[in-house]
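1. no FASTA, just this:
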C-alpha cells in the first residue's frame, strides 16, 4: 500500500547523494512532528500553521460517518448529481479521487459563461452543490455560489436543502452559511489548500459523490508510517530528492500516466509542486503529458520524466534517467505531499506560501473596477484576433507567424505555457496545441485552463525562473452570463482574469501573445495553423 519509487540516471544519483543527509537531519520525522524550522527563519511563521496535513488521516476519520449519513439523506431525497464549486486544491483533489473511483462528480472550477451555464442548467432538480473555499472570498467560488443560489430559488428549491459548505472554522463563509441554514463542514485550518486532499476539502465532495472514503484513508494510513521514519527507504525522501536534488537541477518535471489505475493524478501533482516550489526565482515546473509526448524523448538536459505505472519494479526495467512510481491513490497523495515539503528543504524555499498568486488577482480586480476597452489586436487572421507587443510580433500577419515569433523568443532552458480561458468541457480538442508546440520547439510545454491554472502553475510562471513564453487563447464571449448581485458578468470576469495575468507577466518581462477566438471554428483554425 506504500508508494514504490524506482529510478535510474540523474534521479537515482540524486537519491544516493541527498537521502543520507535528509535521514541524518531527521527531516521526515521533523516534518511529521510539525517542526516549522526546516525551511529557514523566513518560512517559520507560515510553516508553523501549515503542517496539519501530516495528521490528516486521523483527524479526518470522524468526518466519514457524517459524510456518509448526508449522502444517504440526499439519495433519499432524489439527489443523483453532485456539483463541486471550488478552485485549486479544493477541486483538483476531489476530481482525481472521484475519477479514479469511477463515480460522477461535476467539477465547476471556471468562470467561462458557457461552462457555468451548463453546470447550472443540467438536472437542477436532482442536484446538490458543494461549495469549497477556505475563506469564501475566492471570486470564482463566490460567483458560482451566488449563481446556484439564484437558480435553486428560481426553481422553487430552498438553497439550504441543496448547498453544502466546506470551509475553515471561523471563516466569514462559515459564519454566513450557518446563519443561512446551510450544512457546513469545517476542515483543519492548519492545512493549506493544495495539501488538503485528505481533509474535508477532498473528502466531502468525494464522499457525497459515492467514493469509499474509508478505503482511501486506509491507503493513506498504510503509507504514513514509512513516510514518517528517517530511513533511506522512505519514499517521500526518495521522491523529494529525485525531483529537487539533481545536479544540475532538472527543473522540468514531465509527468506521464503509463499504466497506473489512477486517473488525472498529474493535474493534482502539477498544482502541488508548481504552487509550492515556484518562488524566489527557483522551482520545479510540472509538465503533464500524454504517452506519446515529444518531451519524453527530447533528451533535454533540464527534463526529468516521472512515469506513473502499475508496478514500478515488475513492469520493465526503468528507463535511464527516469523515475517510476506505483502505489495506491492514498499513498500517492500523502507521499507527494511529503516529497514536496522535502523539495522545499532542498531548494531553500518556503513550500507553503504562494506570494505571486495574489498579483494576478489584484490585476483582475483592477480591470473589473476600471473596465477598460480590450487591448487592440495587432491584426486578425480568419476571424482570430492576435494581440501582443509589436516588438515581438514584428511583421507577423497570420496566427502561424505569431506563434513562430513567440517560439523564437524562447530563452535557453525555456518553456512554453499555453493558457486557454475557455470552456474546458466543451473544447478538449484545444489541448492538442500543447503537443504540436512541443514537437515544433523541442521544449517542454504546459497547458492550463484559465482561470483554473492561476491557482496552480500561475505561481510558478510569475515566481519561478523567468524562462517562460505565454500563449493565451481567449473567447469573444458572445453569450455572456450575469452574476447575481455583482456589477460584472462571467464574461467580464474571465476576460479580466486573462488580461490581468497577461499584464503581470508582461510587467515581469515575459512574452505574451493572445489569440481571441469567436467559436469552435476559431479553435480548429489555431490547431490547423500549428499542424
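-> Looks like it came in fine. The model shown is predicted, which means the values in this text are computed figures rather than measured ones. Numbering: from 1, shown residues only.

2. CA atoms for contacts and neighbours, from now on please.
-> Noted.

3. tell me which element residue 286 is part of?
-> Using DSSP states H and E, residue 286 sits in strand 285-289.

4. neighbours around residue 484, how many?
-> 17 (other Cα atoms under 10 Å).

5. thought it was touching residue 146?
-> Yes. Residue 484 is within contact range of residue 146, at 5.9 Å (criterion: Cα atoms under 8 Å).

6. quick one: the closest residue to residue 218 other than its chain neighbours and residue 221, what's the gap?
-> Spatial nearest neighbour of residue 218, excluding adjacent residues (Cα to Cα, 6 or more residues apart in numbering): residue 330 at 7.6 Å. Between residue 330 and residue 221 the distance is 8 Å, computed by Cα to Cα, to the nearest Å.

7. So the two - more neighbours on which side?
-> residue 330 (25 against 20).

8. Hmm, the more buried one is touching residue 213, no?
-> No. Using Cα under 8 Å, residue 330 is not in contact with residue 213, being 10.1 Å away.

9. Identify the contacts common to the two.
-> With contacts defined as Cα atoms under 8 Å, 6 or more residues apart in numbering, no residue is shared by residue 330 and residue 213.

10. ok, structure two:
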C-alpha cells in the first residue's frame, strides 16, 4: 500500500471538460503553491485572520516526525506493564482520523465519540487492568470528552488502579486541559500543533497518538503524505488536488451538484480499502464548506452499488475512493496518508472556488449552546415532551408544520415528501452505534424508496461533522431524529447530569436550532430500541410503496 499511486481521474467526460477552466483558474492564481507556503490571503480579507492560524497542516508530514519516537516509547512502556488496550475519548477530528487509521491497519481501538450510556458502559466493561484511555481535546471543554474522562477516572480508582497512570492526553499548548493534566499528574501529555484545526488534524498528535499506541504504523503514514506533498504544492492542472477541487467546483456551479456521494472501493493497484475514510472525509468537507448558504454535502455510502451512488441524479457527484466503479464520476486513488493530505488540499482549494472560509465553523456552537441551556434548565428538558402520536414502540414528535398524526408509515411518507427533489434527508441516530448498529440500514432504505440523497449520522458525533452544513449549507434538508430509551444510565462524576440526560439534551438542542432555521424535524423515540427499530424499518418500507 505504501507504494500505491496517488491520483485523481475525472471519469465523466462532460465533468472533465467543465472542470478544466476551474483548474486553469487555480493554476493561474498559483493557489496550490500559495497554500503550501501557508498564504492566509487566499480566501479573502474576512477569512485571513482565521486562516493565518490554521495552515500548519500543510507541513505536518515533516513537523510531526518527532512524535513517532515519543509514541513508540510510551507504547513500549505500557506494554511492559501489561497495558495493551487503548480507548480513545474524542469527538470529530479527534476521533475520525484515528478510527480510519486503525481500521485500515487492522489494529483494535475502542473509540468513544458518543454520549450513549450503553456504549460507554460497554467500553468500561473491558479489561481495565489492560486499559489506557487517550483523552483528546484542543481545550478540554468538549462536554462529551470531559464526561468520558471523569467516568473512566472514577472507574480506574474504583478498581484500585492509579487513574493518572492510565490517562494520556492530547491537547493544545497552554490550553485549560493542559493545565488540568499537569495538575492531575496524567501519564503523558502530547501537545499538538495549535495552528491546525480539528478536521485537518489527522497527521497531528490527535491522529497519530491514539493510532500509534494502538499499534498502527504511523511513521509509514507520514511517509505516504510526504510522498505526495510536492505534487500537491505544484501549480499544475495535473495536480491531483487541483483536479479534485476543480471537479467539485464545476459540478456545484455548472450543474447544481451540491452533494458528493463517497464510496470506498479497492484501488486499481490492489491496495486495501480505506475503512471509514468516507466518514473522515464527510467531516472535513461538510464542516469546511457548508456555510453562507452554500457548500458541498458529503454523503457517505456503503459501496458503489448503494442507493444514492449507483442511482445519483444531477444534484450529486459520485466519488469513488479507490477504483472507479459503476456510476462513479470521479476516482481518487492512493495510500491513506497521501489521501489525507490530498483531500485536505482539495477542500481548501474548493473553499477558494466557493468563496468561503474553509477553516471556520460558525454554526457548530449553536447546538452546543442549546444543549447547555437545556441542561441548565431541567424543567425545559422534561417539559413539553409529550408525543403527538404513539405507534407501537415508537413515540412521534415534530417541529411546527411537520405531520405527526396517523400511522407511522403515513407520517414518514409525508415527511419524506416534504424534502425538495434536489434536497436531502438526514437521519440522525442518538443511539449506541455498536449495539444499535443495524439502525444504519435506514440510510439505504430511505434513499432507495425516496430517490433523495440520504445521509446517516450517529449523534452527537455528527454535530462535530455535518452539523455545520445542516445549519450553514444549502437549506434544503429535512431531519429525522431517532432517540431511544435508556435502560441503565451512567452518572457523570461531579456533574449534575447523567449521560442519558446529556444525550437527550443534545438531541433536543440540535432539533431546536434546526427548527429555528425553518428546517423540518421529525423525532422518533424508541421506547424499546430493538422493537422500535424493527417497526421503524417496516414503516420506512411501507412508506416507499
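-> Structure's in. What do you need? From a predicted model like this one, the values you see are computed outputs, not experimental measurements.

11. follow-up on the earlier one: residue range for the strand holding residue 286 of the first structure in the second structure?
-> Under TM-score structural alignment, the counterpart of strand 285-289 of the first structure in the second structure spans residues 297-301.

12. Centre-most residue in the first structure?
-> residue 271 (3.5 Å; Cα atoms, centre = their mean).

13. Now check the second structure for the residue matching it.
-> Matched by TM-score structural alignment, residue 271 of the first structure corresponds to residue 283 in the second structure.

14. how big is the offset of the helix or strand harbouring its match relative to the first structure?
-> If you go by DSSP H and E, residue 283 of the second structure is part of helix 277-289. Once fitted to the first structure, helix 277-289 of the second structure is off its aligned match by 0.2 Å on average (mean Cα distance after the TM-score superposition for the first structure).

15. Which other helices and strands does that helix contact?
-> Counting contacts by 3 or more Cα pairs under 8 Å, 6 or more residues apart in numbering; DSSP states H and E, helix 277-289 of the second structure is packed against helix 93-105, strand 259-264, strand 297-300, helix 336-354, helix 467-472.

16. Mean distance of the third one to its aligned residues in the first structure, please.
-> It stands for strand 297-300 of the second structure. Mean for strand 297-300 of the second structure is 0.3 Å (mean Cα distance after the TM-score superposition for the first structure).

17. Mean distance between the helix or strand just after that strand and the first structure after superposition?
-> Moving toward the C-terminus from strand 297-300 of the second structure, the next helix or strand (DSSP H and E) is strand 316-321. Here the mean offset of strand 316-321 of the second structure against the first structure after fitting is 0.6 Å, by mean Cα distance after the TM-score superposition for the first structure.

18. ok, and what's touching strand 316-321 of the second structure?
-> So strand 316-321 of the second structure is contacted by 248, 251, 257-267, 274, 304, 309, 312, 327-333, 453 (Cα under 8 Å, 6+ apart).

19. Apply 6 Å and report the result again.
-> 257, 259-265, 309, 328-332 (Cα atoms under 6 Å, 6 or more residues apart in numbering).

20. What is the equivalent residue in the first structure for residue 505 of the second structure?
-> In the first structure, residue 505 of the second structure lands on residue 496 (TM-score structural alignment).

21. Now do the same contact list for its match.
-> Residue 496 of the first structure sits in contact with 364, 367, where contact means Cα under 6 Å, 6+ apart.

22. That one belongs to a helix?
-> Yes. According to DSSP: H, G, I helix; E, B strand; the rest coil, residue 496 of the first structure belongs to a helix.

23. Could you check how far it is from residue 427 of the first structure?
-> If you go by Cα to Cα, the gap between residue 496 of the first structure and residue 427 of the first structure works out to 21 Å.

24. Over to residue 490 of the first structure?
-> 18 Å.

25. More neighbours: which of those two?
-> More crowded of residue 490 of the first structure and residue 427, by other Cα under 10 Å: residue 490, with 24 against 14.

26. Test my guess that that one contacts residue 113.
-> Yes. Using Cα atoms under 6 Å, residue 490 of the first structure makes contact with residue 113 at a distance of 5.5 Å.

27. Find the residues that touch each one of those two.
-> residue 481.

28. could you pull out the strands for the stretch 51-200 of the first structure?
-> 81-85, 106-108, 127-132, 163-167, 183-186 (DSSP state E, counting those that start in this stretch).

29. for those strands, which one sits closest to residue 382 of the first structure?
-> strand 106-108 (31.5 Å; Cα to Cα).
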